[in-house]
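# sharing a model that was predicted from the sequence below.
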Amino acid sequence: MTTRPSIQAFFDDATGTVSYVIADPTSRCAAVVDPVLDFDLRSGRTRTVQAERLLAWLREQGLTVQWILETHAHADHLSAAHWLQQQVGGRIAIGEHIREVQATFKKLYNLERGFLPDGTQFDHLFKDGERFHIGELPAQALLVPGHTPADMAYVVGDAVFVGDTLFMPDVGTARADFPGGDARTLYRSVQRILALPPKTQLFVCHDYPPNGRAPAWETTVAEQRAGNIHVRDGVTEQEFVAMRQTRDATLDVPTLILPSIQINIRAGQLPTPEDDGVSYLKIPLNVLGKAQN
């Protein structure tokens, strides 16, 4: 049985998001990680340009999609999981703590009574440490909270898809100031990943390239431990927490957080159309971010 997946990355320039197709070369079965639905904030229009790039690859390679894996309910892009499932099937999955995130944001958005924060919008909710397969490839879901309570990393053979927990070494780590986030918890989740063998390949969900370098998304445990600007070897938990809290206090609210989370806690489905047949997003006023004078 092979333990080395075939991995194809798709980078979205607009949001800095990296989506992946993980394929088992033997069975031609595949999983998709964090697919992106294009969204124009000014017009309120969605498009499927990024998802169609990914779909074309799946069809070109003759892959059968078993899983559509979300690492968490993203705040910086809308999920194309539901649209992609309509095209190729597969089970949409996320960590079981998505229920906490749904409960938090149901209250923040004052969502309709029919929206239940029970995770049933997804086909499968992973428990920490749960094992599964992509074709013949062994895989495991790891709970790595801190950025949000529901962040998951997916271990497939010798590769780990870390979501927003870690970025490239010269970018650092995710913020921890979203509802339910916690810098101390994030540090411990990072240490869980960095305890894996040094040669383990790590695939990040976002890249925000500094100093004009080209986008990148693949690194290793050894590279992170040696050079991550926020959490390399020698950085203590207390030092990390102080850095993260100080830095997070200076960060703006992500541009797409309000539209994206409404979609992403629904597994990529748009809100139920109203009596005119149109789906609407809600914008709670004076709730998120710091007051501006």
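Ah, there it is. Numbers count the residues shown, from 1 in each chain.

# when you work out contacts or count neighbours from here on, use the C-alpha atoms and nothing else.
Fine.

# give me the neighbour count for Gly163.
28 (other C-alpha atoms under 10 Å).

# quick check, it in contact with Leu202.
No: taking contacts as C-alpha atoms under 8 Å, Gly163 lies outside contact range of Leu202: 9.7 Å.

# contact partners for Phe132?
Pro138, Ala139, Gln140 (C-alpha atoms under 8 Å, 6 or more residues apart in numbering).

# nearest to Arg188 among the residues you listed?
Nearest to Arg188 among the contacts of Phe132, counting by C-alpha to C-alpha, is Gln140 at 18.6 Å.

# distance of that closest one relative to Ala159?
To Ala159, Gln140 is 11 Å away according to C-alpha to C-alpha, to the nearest Å.

# just checking, next helix/strand downstream of the helix or strand Gln224 falls within?
Using DSSP states H and E, Gln224 maps to helix 221-227. Moving toward the C-terminus from helix 221-227, the next helix or strand (DSSP H and E) is helix 237-248.

# packing partners for the following helix or strand past that next one?
Later in the chain than helix 237-248, the nearest helix or strand by DSSP H and E is helix 257-264. With contacts taken as 3 or more C-alpha pairs under 8 Å, 6 or more residues apart in numbering; DSSP states H and E, helix 257-264 sits against strand 78-79.

# any chance of the contacts of Phe132 in a markdown table, with neighbour count and distance to Arg247 too?
Output for the contacts of Phe132, formatted as a markdown table (neighbours: other C-alpha atoms under 10 Å; distance: C-alpha to C-alpha, whole Å):
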| residue | neighbour count | distance to Arg247 |
| --- | --- | --- |
| Pro138 | 19 | 38 |
| Ala139 | 21 | 34 |
| Gln140 | 19 | 32 |
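
# circling back to that earlier point, list the buried residues for the helix holding Gln224?
Residues of helix 221-227 classed as buried by neighbour count (16 or more other C-alpha atoms under 10 Å): Val221, Ala222, Glu223, Gln224, Arg225.

# Gln87: neighbouring residues, count only.
Counted by other C-alpha under 10 Å, the residues lying close to Gln87 total 10.

# A further structure is provided below for comparison with the first:
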Amino acid sequence: TSADGTITYTNDAMDELFGYKKGGLIGKYPSILNAGPTPEDVTKRIMEAIKKEGYWEGEIQNKRKDGSDFISYAKISALKDNDGNIINYLSTQHDITDRKQAEEQIKASLREKEILLREIHHRVKNNLQIISALLDLQSKHVKDKEAFEMFRESQNRIKSMALIHEQLYQFKDLAKINMAEYIQKLATDLFYSYGVGRDRIELKLKAHDVLLGVNTAIPCGLIINELVSNSLKHAFSDGMEGEISIDLRSNNDHTFRLIVSDSGVGFPKDLDFRNTETLGLQLVITLVKQLKGTIELDRSTGTTFKVTFGD
């Protein structure tokens, strides 16, 4: 176009794109190609960009001579004389309607899959809660203390997995679990399950904005469930007071470190935690291997388990 904005030249591709005969656009203003009036703020941004950068590029809603709309990707450049004065504008346009429609179809498909995935996690959570409730009902008819404890431990393990799926359908990111929120809920449920008050045993939680994928979060949650349960059952006897600490953080080498500790009586010195007959610790060792991680035990003050793993 000329400096005053009238069209002075179009090539064959431009004429064909807009449905005009050769030379049919000469002398007209480009506004006739727009699908409706361009808002003043948009025009202002375009002109400011051309003035500052020498060009502007972006998407424009256009219309052909027959009135049909299409989306084009346009680039407008300013042509200047030796004194820096704008003498012409050069515009190139590409029809991207098919690409935009494909993008919208992909977005719609992703939205549908997101809704479906949330519904799946919701149903999995509900089914796990039903199993937990059935175990609870069955446990009320159990007279043997050891058998009752097995029912309760199974319930807590199922609840730890149900919480993962609850977090997934509630959290904005369907692929990641907010572990700080998850651990808080998990620990609260465990304290309630074992009838332990926070006035006697204090819970200290540190989860530094850690987000884990579901395949890592489930075994990690089960490990926390087993270690905290172990502390609640064995570390504080005869009404002893103390604290349980859960610390989960990300390391600089793309690994994570989980520390579960208590200030209780301490882990028996003559017991090898890697080779015990208790299902809980056997499960912890198996889950750490599943995460391709490592686990260490510090008995110097109370009991401290340190687990390192990747996502």
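Looks like it came in fine. Predicted model only: the values in this text are computed from it and were never measured.

# where does the TM-score land?
Once superposed, the chains reach a TM-score of 0.21 (TM-score structural alignment, normalised by the length of the first structure), with 114 aligned residues with a C-alpha RMSD of 6.8 Å.

# quick one on the thing from earlier: looking at the contacts of Phe132 of the first structure, which are in strands?
Using DSSP state E, the subset of those located in strands is Pro138, Ala139, Gln140.

# any chance of those residues in CSV, plus distance to Val88 of the first structure?
Below are those laid out as CSV (distance: C-alpha to C-alpha, whole Å):
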residue, distance to Val88 of the first structure
Pro138, 22
Ala139, 21
Gln140, 23
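
# nearest to Tyr109 of the first structure among those?
Among these, and counting by C-alpha to C-alpha, the member closest to Tyr109 of the first structure is Gln140, at 32.9 Å.

# so what's the closest residue to the closest one other than its chain neighbours up against?
Leaving aside its sequence neighbours, Gln140 of the first structure sits nearest to Arg131 (C-alpha to C-alpha, 6 or more residues apart in numbering; 4.3 Å). When contacts are counted by C-alpha under 8 Å, 6+ apart, Arg131 of the first structure touches Pro138, Ala139, Gln140, Ala141.

# list the buried residues of whichever strand or helix holds Ala187 of the second structure.
Per DSSP H and E, Ala187 of the second structure falls inside helix 179-193. Residues Met179, Ala180, Tyr182, Ile183, Gln184, Leu186, Ala187, Asp189, Leu190, Phe191 are the ones in helix 179-193 of the second structure that count as buried (16+ other C-alpha under 10 Å).

# so how far is Leu212 of the second structure from the fourth one?
Right, Ile183 of the second structure. 12 Å.

# and the host helix or strand of Ile76 of the second structure, what does it pack against?
Under the criterion of DSSP H and E, Ile76 of the second structure resides in strand 69-80. Here strand 69-80 of the second structure touches helix 40-53, strand 55-63, strand 86-95, helix 97-139, going by 3+ C-alpha pairs under 8 Å, 6+ apart.

# angle of the first one against strand 55-63?
Spelled out, that is helix 40-53 of the second structure. Per axes from the mean of the first three to the mean of the last three C-alpha atoms, to 10 degrees, the angle that helix 40-53 of the second structure makes with strand 55-63 is 150 degrees.

# also the longest one?
Computed with the same axes, to 10 degrees, the direction of helix 97-139 of the second structure lies at 90 degrees from that of strand 55-63.

# quick one, helix 97-139 of the second structure and strand 69-80 angle?
Relative orientation of helix 97-139 of the second structure and strand 69-80, computed by the same axes, to 10 degrees: 120 degrees.

# other SSEs contacting helix 97-139 of the second structure?
strand 69-80, helix 145-170.

# make a markdown table out of these and add mean neighbour count and distance to Asp12 of the second structure.
Formatted as a markdown table, those follow (neighbours: other C-alpha atoms under 10 Å; distance: least, C-alpha to C-alpha, whole Å):
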| stretch | mean neighbour count | distance to Asp12 of the second structure |
| --- | --- | --- |
| strand 69-80 | 18 | 17 |
| helix 145-170 | 19 | 54 |
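
# quick one, which of these gets closest to Gly280 of the second structure.
Nearest to Gly280 of the second structure, of all these, is helix 145-170, at 8.6 Å by C-alpha to C-alpha.

# how far away is the residue lying closest to Asp262 of the second structure once chain neighbours are set aside from Leu281 of the second structure?
The shortest distance from Asp262 of the second structure to any non-neighbouring residue, by C-alpha to C-alpha, 6+ apart, is to Ile244 (4.4 Å). As judged by C-alpha to C-alpha, Ile244 of the second structure and Leu281 of the second structure stand 18 Å apart.

# okay, these two: which has more neighbours?
Each of Ile244 of the second structure and Leu281 has its neighbours counted (other C-alpha under 10 Å); Ile244 has more, 22 against 18.

# which residues touch the more buried one?
By C-alpha under 8 Å, 6+ apart, Ile244 of the second structure lies in contact with Ile201, Glu202, Leu203, Lys204, Val228, Ser231, Val260, Ser261, Asp262, Ser263.

# circling back to that earlier point, closest to Glu114 of the second structure out of the helices and strands packed on helix 97-139 of the second structure?
Once those are compared by C-alpha to C-alpha, helix 145-170 is nearest, at 9.3 Å.
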